[in-house]
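Enquirer: no sequence for this one, just the structure:
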């Protein structure tokens, strides 16, 4: 087994080296050899996993460092039958390794060198005609305004804008358009490209040549050091107003050098950079995020290039054109490439449908899409190997699918795609850094955020997804089965199906014994699902939303001892969870929300590697919750006794906790349970998100809590009053607070105003009628970061917040007691929306309308409309009757 581990380590290194070279540059023999080696690595991993399950028990290899793992394998003693079976498998693998090595030597694979691509696929964007630029007018004018106008303090200073967006979105085109329009206003100018592997000496020479072609005509033939070149550029620019575009920056190293040469000379010079990396853009400064073309601009560009205008397009082409435009997703390069391909096919609707289908097959089957593919591949090949695998895993998902971030990271962990660099490292947080890096590189997009503004989900642009599917098919990474032929990620010849994404209604006829992952996106397929008991290597089983009422538990649990991820969410599962789930000692994620399972079996407390457990609020857990010490996310757990509440204190790794406080015994609320729960919170030092639901208005969450320094999001539904542990000195990172209280005091508002990181506040007073808050005023520095404030069933007026308070507030919802105006307690001076400089949206709830005349209602509305009209931002204003 020691030999096996060493061989596997070498194979992974070889595959990593091959993966660094674009597939188009690899000889076919090298591709075949890489495919064979990849299959060998999969089989070796299967043998190691099987050995660990049979022999070592629940402590998985991913939890150990490489050295300790190998030592364990060498020293372990096992049964004779297991030794014999494993030995035979190792013998077979060694024979296959020898055969692959002999083929490599026989056909001299090592002697075949990759052919370098000499033509930069992006170069054509620099020579696009101005008349061909569609949809960038608004962006161009916005950038020009940002670069040429501003306050007097910065009027003489150098200005920088960094354009960021994924490949094909038009970063370079926009930079060139701005450059062409502004260049006549400057003494000198230069447009230089950095690329992925820049030669800084050559780059500096290129800049000198661009700045003065006559003086530096022979600069490239000179032998000058970088320092000397920087001095020459600085000297040249010393008394000149310059315009410099630095295109396609991939990391900060070249920018640091180039920045040294672009000195500030007080002449209103301009620097424009482009990049695909968000971090790079933000570090450079002046970040401008590219947006896809609108649908109207996309149509104008598409139809204009083919027919001259949309009006000249024959009616039979509209439907397929809309499908094509949707797949292009507003990416100018994709639209231009596709429309150029179709320009000579305007007489055959079948050819249009064929092109539409070819776009959906991964960009690989049509030579005309080659430029688009190469541009996107630049981003892919710039990824480290572990991120390439994580990106390829996204080929599991259908087009336009919203991917939940937490679930995706646990998928990666279950597949061992998250590399553990230190023994005690939090795998989820490491996986989260992978997710953020893919976002940073513009390869995935934010789909939605939580109220604390952290990202909750992502999606993959159609064009990026098509590339991923193409690469996934080439590497036999994921097998995707659809109901049609628009996008099939089937494995290459000679490869085994390892990961299966089912998006059709028919179970495929495929060998299942090597399956590691099954994800079902069409619930109808469950009616034809075979027994999965033969899938003994299965790590991931996602049956979310499938109807399991007609399927016995053995059909999907069986002997799946390798299982790491099991989702039955939304399956309307019939009956109790089988006791057999306690045998899944490697299980890390168990999602049971939406199953209506009333009780979990006692054996579940033996799943010591479980990190993510989510159940229905009606599901009760057995005693022994304290033993699930690996849990990082737990919800929505019913806490119905002081005993269960106390057990939570032992789950030291918890970062997300959702509980349902639901105990009411003999007509009385169990205060001991609440006390025990608050005491447990004081021991959970890593909690970031906390959600507390209470079935009783008498729930009292008072107590001493000193450990919530990492809390970002807090949700409490029904408590007697604002808990005293919600204190600015403790909750330094609290970004979002949603709380329903029975009573609110003016000092509560003052406490909330001192929460320095708070961006979202939703304070609700429990009850049917709106409650009037005693008149008071917070300090001028209150709510420094708040962008949204919602006061539900709480009568307030904006004068509660004086000038200086809530400087960033955009969304404001509050209530007004109309009778206070009818009695003359408030006047127009009290409706000072002008105190809130960032205001954009205002919602006002008018309470007690039945107590006042219509004249008072009209007057109040007119006063508020006047406040909105004279506000510099002219915020939108909405009125609602009564409470909300």
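Expert: Great, that's in hand. This one's a predicted model, so the numbers in the text were calculated from it and none came from an experiment.

Enquirer: CA only for contacts and neighbour counts going forward, please
Expert: OK.

Enquirer: For the stretch 601-750 of the chain, just list every one of the strands.
Expert: 612-614, 633-639, 656-661, 664-665, 668-669, 689-694, 713-719, 736-741 (DSSP state E, counting those that start in this stretch).

Enquirer: following whatever helix or strand residue 816 lives in, which helix or strand comes up?
Expert: Following DSSP states H and E, the helix or strand that holds residue 816 is strand 811-817. Using DSSP H and E, the helix or strand that follows strand 811-817 towards the C-terminus is helix 818-822.

Enquirer: Centre of the chain to that following helix, how far?
Expert: Mean C-alpha position of helix 818-822 versus that of the full chain (Cα atoms, centre = their mean, to the nearest Å) differs by 48 Å.

Enquirer: The structure to be compared is supplied as follows:
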């Protein structure tokens, strides 16, 4: 067993911290996944013994702070932590409700902590592991709230900049100060980076640190609640020259001017950004290499959103996804708009007008239209009629 190189425990229920005490004896272990093991809150110090370790996934666990021992893993290339939903789990992403969530968590945690503390005081000699875990879970939740940590990112240890082999890192909470940003700037081999905890005190440091990561091709920025990212990304930003994928989750209000200057941007996803529709789409439509655009819940503000795709816009776009946008009323495509669009996905945009689709027949490269949610029969007939007129005969699918 100690010669094992891959240990995948993803989603294992009932796995606890104490079950991993011997992990440091698996000296040849290169890959460890604890993804989705919700009862894991700490990594044992013996993890630092894994001199050949290359991939570590602790996302979806209760870990809110990475241990100091992790900086001993000099060959580590892939490190995922925090609680990040899958891309297709749109309905679970309700960032605008995060403030209420934290209030409820705090109330529930205080109650649970008091109860667990009382139990421990009355049972000083118990060895009941389950009760200790309940107490620990309550304590972790409360501490994370008090320290201003969110449920999506983790705090990185001092010295993480020594992990020179890292090419994938996220999601790191940078709210703790300048130190963590200085460390991140040392990770010059990073290709993918996810950050949360961005605010007006550290925003310049965040932009400066990421600008110096020359090999970075994927960047995710996330802040829950209010004020979110409003005013945090407005500064001048010399984006990494190889940046191809950008995800922005959180209240943004205004699209940063530097987005228009990302020469190789191919993928963009927006969620809860609360942008103005017309001016933002005008900027995005000029991105010459943009191939995938995902617009999720509350990416635009307004109760009557009308998407008009003009001639010559989005010249390279192949995938367009609109998900959980309650205010969407219509989508119209002018002749010559989005000439390379192959996949149009509309998910749970249930307020689209019966005649809300127009110009679908003029999309020359369209292969598939996917519709998820409940829609009126008149809308479906209108859409089917347009698809039938499309020379490419795209498929209409439901999900």
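Expert: Ah, there it is. All values derive from a computational prediction rather than experimental measurement.

Enquirer: Map residue 276 of structure 2 across to structure 1 for me.
Expert: Counting by TM-score structural alignment, residue 276 of structure 2 corresponds to residue 744 in structure 1.

Enquirer: Touching, residue 518 of structure 1 and residue 556? I think so.
Expert: No: if you go by Cα atoms under 8 Å, residue 518 of structure 1 and residue 556 don't touch, sitting 10.8 Å apart.

Enquirer: Who has more neighbours out of those two?
Expert: The neighbour count for residue 518 of structure 1 versus residue 556, taken as other Cα atoms under 10 Å, is higher for residue 518 (22 against 19).

Enquirer: Just give me the neighbour total for residue 3 of structure 2.
Expert: Residue 3 of structure 2 has 10 nearby residues by other Cα under 10 Å.

Enquirer: so who does it touch?
Expert: Residues near residue 3 of structure 2 by Cα atoms under 8 Å, 6 or more residues apart in numbering: 26-29.

Enquirer: Can you tell me which of those is nearest residue 224 of structure 2?
Expert: Distance to residue 224 of structure 2 across the contacts of residue 3 of structure 2 (Cα to Cα) is lowest for residue 29, with 35.7 Å.

Enquirer: State the three-state secondary structure for the most centrally placed residue in structure 1.
Expert: Nearest to the centroid of the C-alpha atoms of structure 1, with distances taken as Cα atoms, centre = their mean, sits residue 458, at 4.3 Å. Put simply, residue 458 of structure 1 is strand when judged by DSSP: H, G, I helix; E, B strand; the rest coil.

Enquirer: That one pairs with which position in structure 2?
Expert: For residue 458 of structure 1, no residue is aligned by TM-score structural alignment.

Enquirer: which one of the strands of the stretch 601-750 of structure 1 lies closest to residue 177 of structure 1?
Expert: That would be strand 736-741 among these, by Cα to Cα, at 41.2 Å.

Enquirer: which other residues reach the closest one?
Expert: By Cα under 8 Å, 6+ apart, strand 736-741 of structure 1 touches 451-452, 712-722, 758-766.

Enquirer: Let's see that with 6 Å instead.
Expert: Outside strand 736-741 of structure 1, the residues within contact range by Cα atoms under 6 Å, 6 or more residues apart in numbering are 452, 713-721, 758-766.
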